[in-house]
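**Student:** coords please:
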Amino acid sequence: MSFAPPRDDAGRRDWLRLIRSEGVGPRGFQRLAERFASPAEALAALPEIAPRVRLASAQEAERELEAGAGAGARLVCFGEAAYPPALADIPDPPPVFWTLGEPGLALRPCVAIVGARNASAAGARFAAELARGLGEAGWVVVSGLARGVDAAAHGAALATGTVAVHAGGVDVVYPPQHAALAERIAGTGLRMSERPMGEQPTERSFPRRNRIVSGLSRGVVLVEAAERSGSLITARMAAEQGREVMATPGAPSDPRAAGCNALIRDGAALIRGAADVLEALGPALAPPRAARPLRPASSPSRPSAAGLPDAPPDGPPAARVAALLSAAPVSFDALAAAAGLQAADLAAALSELELDGLIDRRPGDLIALA
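**Tutor:** This next block holds a predicted model:
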């Protein structure tokens, strides 16, 4: 995309109007961004170049912005510092998405855990153990807030970081039985959705959600997936996006294991625990930092540069810096060393993150994720 990120409410309204116009969608939005200088210019040209497209009105976009503000949600547009570089890299990234919770989590190294809604007790227990182990190793666990495996993974990763991708609006919890879990995720984790505020999910919503689950992640682990299940759609999308596909084996007679067993037969990594996931992701990926509490009870001592991982090799400086941060404060000098940035460049990146509300400056020149 080539649209510059919006800088004011009018710009955000134009972004929303364009993506909410009937028949545009993420790929159409991307094509328009390659042709026009701004969403406002594309909106002005659409009646002539695509007369059958019904443009969303400014009032509709304004109502959605008001609904988001009323729910405490934040709109993130493509190209902003809060937009995850991994998600930006997929063929059809969402131009906008709404968030509730800690937006910096989606900038950290993520791994998805998905699987059967009617998971067995053993499958749900294994998903929880896997999520807990990966969280303790420093990874953020992504899933789709569904019953069974998804819920088990989210619940086990609450202490270390989890991202729930909604099929409907970010303010719509589906299934409704997960209202308490969703509230806890909004408190210490992150909920996100590309769909309009208040939208109920439909059958078509779930495959669209699945591409975001895999797009955010460096790899996807399937725990109990039947043949032709939605989890296999996520696995296919992950493979198309260049992500690692992993699966847990099951008994040949268990229909809930048929999809996972087929994936392993076709080359997916066989997963027996968190160590297998870390091995499958491979040495080519820089290991994430060790997990830290999202909200530490006491102020930690000033860390050194050795306590941070190397910065991601690509992406805008602000996104690279954000990926190095957590709720545990780090000094400006240590962050500059880890990010490989000059002081002036780091200061500019931090200013951008501060304007987006992503960082918190602490006494003693310390910086942390907000």
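
**Student:** C-alpha from now on. contacts and neighbour counts both.
**Tutor:** OK.

**Student:** could you list the buried residues of the helix or strand containing Ala235?
**Tutor:** In this assignment (DSSP states H and E), Ala235 forms part of helix 230-240. For helix 230-240, burial by neighbour count (16 or more other CA atoms under 10 Å) applies to Gly230, Ser231, Leu232, Thr234, Ala235, Arg236, Met237, Ala238, Ala239.

**Student:** alongside the first, I'd like the structure of this one:
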Amino acid sequence: MTAKALSREEAFARIRLLRSPNVGPVSYAQLLRRFGSAVEAVAALPDLARRGGRRYEAASAARIEREIEATRRAGARYLFHDMEEYPALLAQMDGAPPIVTLRGNIALALRPCVAMVGARNASAAAVRLAREFAATLGEAGIVVVSGLARGIDGAAHEASLATGTIGVIASGIDIAYPPEHADLQERIATGGLLIAEEPPGTDPLARHFPKRNRIIAGLAAGTIVVEAAPKSGSLITARLAGEAGREVMAIPGSPLDSRAHGCNQLIRDGAVLVQSAQDVLELISGFDGQPKSRFRDDGAGVFDLPEAEPEIDPGDIAALLSPAPVAIDELVRQSGTTAATVQGALLDLELAGRLVRHAGGRVSLQD
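**Tutor:** Now for the predicted structure:
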């Protein structure tokens, strides 16, 4: 189904499908592929979950009606995965968001983009560097993508607002976070582009930030980490960029400053050391999907589902699972059946709330 043929009924059903319990981007795509439409997929959800061993109810129509009205009140609109406006680089991400809400100029996401992330408690020198990098990149026609957090994110947005910036938030499109960035968020929504994956009214909970980070990495040809401590969210964004085959860049810092340890670690692990915006421009010029940085963590691919119903009982696959993540191709080998059939059984388990999906095409059994 193409976006041009998307009826009001199908659009409503797509939102309802994605908001239903235990349906994420991967299972959403699999359900559309199997049933051909969201209308049919929503109708099939209870039966699929019963095969996984649980009772199930899809998201209520009343809830979706309230969400759509809240999206309208916020001055936002929906962008579906198969619309022509959907950014091509983001679509290549594993588990790309099938539906987002947005405010502003979506054309910015179709221009060359670079993500810039870093510490919330950044040093004055790092904030200055972020502003200089963002301003120079913007003058060169590059759109700067970041997450509207304090510190580096805010500095990058402020410096690139006049030339083009995209803010990706972990809350609903109508929630400003942090509160002191409410004015900046509104200026991005009216003069740039604001993107949210969560429904309107959703608070920025901790579990939403890694999802936001994958959108930041997915929109850009490369990600620059300006300053970051070890195990910070900025390093998650860099890892996701590397897994997606994008450039990973880092500005080095003093080993005496803990806020520089994350960047220095990235460089040690293969990220490209950059010291000026010109270094960034040279690295991403003519980006063809073959990054020059060596920072990579490739995972298993995603298998297609069969057109017919699964030929294996989900319980047989559940018996092969444990709380420890395992690659799907390993399940294929151990089950002795096809990849598509295993994916079908995993989908039933996921809808029943018994499966957890991990990065790199791995899955585990819910504790």
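
**Student:** returning to that earlier point: tabulate the buried residues of helix 230-240 of the first structure (a markdown table), appending distance to Pro196 of the first structure.
**Tutor:** Listed next are the buried residues of helix 230-240 of the first structure as a markdown table, based on distance: CA to CA, whole Å:
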| residue | distance to Pro196 of the first structure |
| --- | --- |
| Gly230 | 22 |
| Ser231 | 24 |
| Leu232 | 26 |
| Thr234 | 22 |
| Ala235 | 26 |
| Arg236 | 26 |
| Met237 | 23 |
| Ala238 | 24 |
| Ala239 | 28 |
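
**Student:** and the helix holding Ala235 of the first structure, which stretch of the second structure?
**Tutor:** Aligned using TM-score structural alignment, helix 230-240 of the first structure spans residues 233-243 in the second structure.

**Student:** and stretch 198-216 of the first structure, by the same measure?
**Tutor:** Counting by TM-score structural alignment, stretch 198-216 of the first structure lines up with residues 201-219 of the second structure.

**Student:** circling back to that earlier point, what's the helix holding Ala235 of the first structure packed up against?
**Tutor:** Applying 3 or more CA pairs under 8 Å, 6 or more residues apart in numbering; DSSP states H and E, we find helix 230-240 of the first structure packed against helix 205-215, strand 219-223, strand 244-247.

**Student:** return the most buried member of the ones you listed.
**Tutor:** strand 219-223 (a mean of 28; mean count of other CA atoms under 10 Å).

**Student:** please name every helix or strand in contact with that one.
**Tutor:** Here strand 219-223 of the first structure touches strand 110-115, helix 121-136, helix 230-240, strand 244-247, going by 3+ CA pairs under 8 Å, 6+ apart.

**Student:** right, so of those, which gets closest to Ala152 of the first structure?
**Tutor:** Nearest to Ala152 of the first structure, of all those, is helix 121-136, at 5.1 Å by CA to CA.

**Student:** show where that closest one falls in the second structure, residue numbers please.
**Tutor:** With TM-score structural alignment as the criterion, helix 121-136 of the first structure aligns to 124-139.

**Student:** and the matching stretch, how far from the first structure on average?
**Tutor:** Comparison of stretch 124-139 of the second structure with the first structure after fitting gives an average deviation of 0.6 Å (mean CA distance after the TM-score superposition for the first structure).

**Student:** contact partners of that stretch?
**Tutor:** With CA atoms under 8 Å, 6 or more residues apart in numbering as the test, stretch 124-139 of the second structure has contacts from 116, 143-144, 151-152, 155-160, 163-164, 226-227, 276-277, 281.

**Student:** so which of those residues are in strands?
**Tutor:** Met116, Val143, Val144 (DSSP state E).

**Student:** coming back round to it: would a markdown table of the helices and strands packed on helix 230-240 of the first structure with distance to Ala124 of the first structure be doable?
**Tutor:** What follows is those, written out as a markdown table (distance: least, CA to CA, whole Å):
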| stretch | distance to Ala124 of the first structure |
| --- | --- |
| helix 205-215 | 19 |
| strand 219-223 | 8 |
| strand 244-247 | 14 |
